[in-house]
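Enquirer: Can you look at this prediction? I've put the sequence above it.
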Amino acid sequence: MASVAARRALRDRVRAHRAASAARREVARAARRVRHTARSLTTHVIATGADRATAKGVVKALQGVAKTARTNGLKGKRARIRRTAQGFKRHAVTAYRYTRAQVSQIAAQYKPRKAEYKAVRAALIAV
């Protein structure tokens, strides 16, 4: 019979493999979606393979750049989505979806300072 420590090590290894596999599937799914149609900035950033914390920071910065780009003529496709707030309220918000070419134009105007953000920017520009 295996010891408790051996079972715990096996369980932890299985969980780590499962989490890594889920992350790979998420990146592959996002990459497939952005190839076919306009998607949100979040989906484009996830498709580059960025982790969650980096993706969140880059998306917030890109949304600010995209807002100024909208006034300069770079318009994404408007979509009305229903967002839940605190688990039960569903109110409509306007979201913008961008093609890969539009995202590369937005990313070209984005000037990050952190090295991780610069890597994501380079991946977004390389269409």
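Expert: Arrived safely.

Enquirer: use CA for all of it now, contacts and neighbours both
Expert: Noted.

Enquirer: What is the burial count for the closest residue to residue 74 other than its chain neighbours?
Expert: Once flanking residues are discounted, residue 74 sits nearest to residue 102: 7.3 Å by CA to CA, 6 or more residues apart in numbering. When neighbours are counted by other CA atoms under 10 Å, residue 102 registers 20.

Enquirer: Repeat that for residue 45.
Expert: 27.

Enquirer: just checking, it is part of a helix?
Expert: Yes. Counting by DSSP: H, G, I helix; E, B strand; the rest coil, residue 45 is found in a helix.

Enquirer: returning to what we had before: please tell me how far the residue nearest to residue 74 sits from residue 37.
Expert: 12 Å (CA to CA, to the nearest Å).

Enquirer: alright, now check it against this:
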Amino acid sequence: MASANSRRAAALIRNRARANREQGRVRRAVITAARRVRSGPRSLATHIIATGAPLDVVAGAADALRTQARKAGIRGRAARIRRTLRGHARRVVTVYRYTAEQVAQIVANYKPRKAEYKAIRAALAAA
């Protein structure tokens, strides 16, 4: 029978390993997104992920930037992808990819209120 201390120590090690794996996944996502942004036009979400923004605010910030792009008349390069919904029904969807220069133009018009979005705006403007 294992003692309470050894069970606690094992749980601590498991939790630390789990947290390290999560940090590694986030770090790899940021590095991959940054490389893809340098290589050509990408989605607004990819540009935001490349800044190292938390993944829980990426969708909201991308929606806000998409709205600003529409207002500014900036239209990215259209691409057709097959979006999988609930594991099946791969529907063809039109998406738009933006260059770094286009993202800089969009960010110039973007005036966020939330602190997280302000940090994303600063990072995109600096990139």
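Expert: Arrived safely, thanks for sending. Nothing here was measured: the structure is a model prediction, and the numbers come from that model.

Enquirer: Check structure 2 for its longest helix and report it.
Expert: The residue-count maximum for a helix in structure 2 (DSSP state H) belongs to helix 4-39.

Enquirer: how far does that one sit from the chain's center?
Expert: Relative to its chain's centre, helix 4-39 of structure 2 lies at 17 Å (CA atoms, centre = their mean, to the nearest Å).

Enquirer: go on, stretch 115-127 of structure 1?
Expert: Remark: stretch 115-127 of structure 1 is offset 12 Å from the chain centroid, using CA atoms, centre = their mean.

Enquirer: quick one, what contacts the residue mapped onto residue 57 of structure 2 from structure 1?
Expert: Counting by TM-score structural alignment, residue 57 of structure 2 lines up with residue 54 in structure 1. By CA atoms under 8 Å, 6 or more residues apart in numbering, residue 54 of structure 1 lies in contact with 116, 117.

Enquirer: Repeat that for residue 79 of structure 1.
Expert: Contact analysis of residue 79 of structure 1 by CA under 8 Å, 6+ apart lists 94, 95, 96, 97.

Enquirer: The third one: helix or strand, and which one exactly?
Expert: Assigned by DSSP states H and E, residue 96 of structure 1 falls within strand 89-97.

Enquirer: contacts for that strand?
Expert: With CA under 8 Å, 6+ apart, strand 89-97 of structure 1 has contacts from 38-41, 76-85.
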